[in-house]
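Colleague: okay, sequence plus prediction incoming.
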Amino acid sequence: MLETGNTTVMQGFNKSERCPRDTRMTHLVFPALYTALFLAGIALNTLALWVFTHIPSNSTFIIYLKNTLVADLILTLMLPFKILSDSHLGPWQLRGFVCKFSSVVLYQTMYVGIMMLGFIAFDRFLKIIRPFRKIFAKRTAFAKTVSTVIWLLMFFISLPNMILNKKATPSSVKKCASLKSPLGLLWHQVVSHTCQVIFWTVFVLMVVFYVVITKKVYDSYKKCKSKDGKHKRLEVKVFIVIAVFFVCFAPYHFVKVPYTYSQTSNKTDCRLENQLFVAKETTLFLATTNICMDPLIYIILCKKFTERVPCMRGRTRSTATSEEHHSSQTDNITLG
């Protein structure tokens, strides 16, 4: 069985060398888009970093947000390597570095961010179903432990993707799959499926959390019976996490499975493989826009964050005054 599996992977590896990649779109369009994304991401996340350095880590919510920020910053710093590599502005050795290291780190931090968003949703869920009860999952020690485990998990499953590669050459760096050893291709497939499991598990749990939250919010709004137009805005606040999660990450994960299969199998023709490559790159760009979407979560859900942003201090105070009549239960859902 192992021999058969290695033969299949080797065939996929050989195919990756025979099927040249059509990079016309990724050579011109995506580098420009990623450059704009990088500039916006570095500005937003640098500001967020400055703000969070002034906010103590005294709640699980803040800890999850800070870990999300770290993941976004690392991902942002990997983008220049991708931009230079995809636009062919750097030497071929840079492409080898991207295949072996920076793209691996990019994916690693993306999944750290996905799991952190899941725990942010979990934190909001606990605040509405157990607003006053002290449980272990609401302690900062729990959030710090979970965050450490997530970083270590993603590091150890990503490390073999940095190691199980052949020596880079000008021809082999044209496609990252050509750099991987047979075992490296097999491990890449395993990691891809593992990340799919991570994503869909987090997604299903988030749907469950927000079904409960929706019911609680709706019940709270019915009791409030206010006609001042504030209810609709609060409802949007509740759903910002799952909206960002779905818009950024779902398309990529729909495309990722067939794309990975095309890289490790000899049954996909070159035309379809190139189409899947373009689809993967398109949805990957959408996924990386998360680095600009997460700051919206900080602003909308974290009152401590907006209080520290100079241009939003006045707005935060006026908003807090106008919403004093809302129930404390609703505040627990929408604010950090």
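Modeller: Sure, I can see it.

Colleague: drop to CA atoms for contacts and neighbour counts, all remaining ones
Modeller: Fine.

Colleague: for residue 283, give its distance to residue 252.
Modeller: Distance, residue 283 to residue 252, using C-alpha to C-alpha, to the nearest Å: 5 Å.

Colleague: swap in residue 278?
Modeller: Residue 278 is 11 Å from residue 252, by C-alpha to C-alpha.

Colleague: looking at it, residue 143 is touching residue 60, isn't it?
Modeller: Yes. Counting by C-alpha atoms under 8 Å, residue 143 touches residue 60, with 5.3 Å between them.

Colleague: by contact count, what packs against the helix or strand residue 186 falls within?
Modeller: For residue 186, the host element (DSSP states H and E) is helix 182-224. For helix 182-224, the elements it packs on are helix 2-18, helix 103-129, helix 140-163, helix 230-264, helix 328-334, judged by 3 or more C-alpha pairs under 8 Å, 6 or more residues apart in numbering; DSSP states H and E.

Colleague: take the one below as the second:
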Amino acid sequence: MDLMNKTITLRSFNCTLDTSYRFSYYQISYSLIFSFGLASNLMALRRLWLIPRNLTSTAVYMANLAVVDLFFIVSLPLRIYYYYNRSHNSTWSPGRTFCQLTFALKYISLYGSIFFLACIGVDRYVAVVHPLQQQLRRVRTAHMLSSGIWFLVLALGLFLPFLLSAASMSHQPCLLDPSSQRHRTFILVTLGVVQMVFLLPALLLLFSYCSILRVLCRLAHRRKVRHRRTLTVIYWVLGIFLLCFAPYHINLLGYTLTHTGVWPICSLAKVTTALHPVVLSLASTNCCLNPLIYYFSSSLVHKEAAGNRGSGSQ
């Protein structure tokens, strides 16, 4: 939900906001994210491909995570070109298809990452808290769950841009018009959907983390060391949630409610508008940080793959 004019006047409570700096900021930040994200995800996919053919559920989720990141990365040149034209007052105006495509790729990447990161956390939870229920960690189960997530994410990737398109200006399809009561309803429905889609995996991940810590606190020191890699994975997943996704969704709440006039507080509108480019870039940075989860836990993935190959359990 990005209001793209250089100055925004919130007519419902007479508040004018300067947003001209966004265009240059997005060009720089997205260029850096594109460079690092493309290189790191291609390297992660290459290393995951070299894992023994007897995959693990963790490797399946990580591979899907890298693929979903690439969806967003390939959209960044389009976004950079768009912001470049906006910053130079170009007369070029993107069509509705362009806007829907970039929105769709953004949501596929953002919420695909959230779901697959939650899967990695729950996978570690089952491995530590319910080690005897390994049927939940079978590769076939991971593939089925990943397919379901892709179906959900692709549905969101089509549904949310459709809502935003319905709330856009007819002559500028990439710009939203929150002043209209009808458009405000579309925008608030979209806000409710994205907040729910973030909160449910976040709560599931927090439950998994607390359960793992509770179990590990009861173990002897020698057995705790065996699960050190699991804690590394959980810490990285939680770190990405707290750094990338939580600030974006918290700020998005105030940003949207002030711009639609639900909270007519000019000072809050100014703060959330100033923070919006920063937290949106942080949310996008997850495609650069996600591969680090694999790099810092690759020994765990290879160890489990070797164990599964030796036992023939999968």
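Modeller: Now that the structure is in, tell me what you want to look at. Every value quoted in this text rests on a predicted model; they were computed, and no experiment measured them.

Colleague: quick check: TM-score for this pair?
Modeller: After superposition, the two chains reach a TM-score (TM-score structural alignment, normalised by the length of the second structure) of 0.77; 288 aligned residues with a C-alpha RMSD of 3.5 Å.

Colleague: ok so, going back, what's the mean gap between the helix holding residue 186 of the first structure and the aligned bit of the second structure?
Modeller: Its aligned residues in the second structure lie a mean 2.7 Å from helix 182-224 of the first structure after superposition (mean C-alpha distance after the TM-score superposition for the first structure).

Colleague: mind checking the SS state of residue 179 of the second structure?
Modeller: With DSSP: H, G, I helix; E, B strand; the rest coil as the basis, residue 179 of the second structure sits in coil.

Colleague: spit out the contact partners of it.
Modeller: The contact partners of residue 179 of the second structure, by C-alpha atoms under 8 Å, 6 or more residues apart in numbering, come to 10-12, 260-261.

Colleague: need the residue closest to the centroid of the second structure.
Modeller: residue 110 (2.6 Å; C-alpha atoms, centre = their mean).

Colleague: please report how far it lies from residue 163 of the second structure.
Modeller: Distance, residue 110 of the second structure to residue 163 of the second structure, by C-alpha to C-alpha: 17 Å.

Colleague: before we move on, the earlier item: can you pick the most crowded of the contacts of residue 179 of the second structure?
Modeller: residue 260 (23 neighbours; other C-alpha atoms under 10 Å).

Colleague: counterpart of it in the first structure?
Modeller: Under the alignment defined by TM-score structural alignment, residue 260 of the second structure is paired with residue 264 of the first structure.

Colleague: next: residue 19 of the second structure.
Modeller: In the first structure, residue 19 of the second structure lands on residue 23 (TM-score structural alignment).

Colleague: so what's the residue count around its match?
Modeller: 14.

Colleague: so residue 89 of the first structure lies in a strand, does it not?
Modeller: No. Counting by three-state DSSP, residue 89 of the first structure is not part of a strand but coil.

Colleague: between the helix holding residue 186 of the first structure and helix 140-163, how many degrees?
Modeller: Here helix 182-224 of the first structure runs at an angle of 150 degrees relative to helix 140-163 (axes from the mean of the first three to the mean of the last three C-alpha atoms, to 10 degrees).

Colleague: quick revisit: wait, doesn't the residue nearest to the centre of the second structure sit right on residue 285?
Modeller: No. Contact between residue 110 of the second structure and residue 285 fails when scored by C-alpha under 8 Å: they sit 10.1 Å apart.

Colleague: how near is the alignment partner in the first structure of residue 298 of the second structure to residue 332 of the first structure?
Modeller: When the first structure is aligned by TM-score structural alignment, the residue opposite residue 298 of the second structure is residue 302. Separation of residue 302 of the first structure from residue 332 of the first structure (C-alpha to C-alpha): 11 Å.

Colleague: coming back round to it: can you redo the helices and strands packed on helix 182-224 of the first structure as JSON lines with distance to residue 48 of the first structure?
Modeller: Shown next, in JSON lines, are these (distance: least, C-alpha to C-alpha, whole Å):
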{"stretch": "helix 2-18", "distance to residue 48 of the first structure": "41"}
{"stretch": "helix 103-129", "distance to residue 48 of the first structure": "15"}
{"stretch": "helix 140-163", "distance to residue 48 of the first structure": "19"}
{"stretch": "helix 230-264", "distance to residue 48 of the first structure": "17"}
{"stretch": "helix 328-334", "distance to residue 48 of the first structure": "19"}
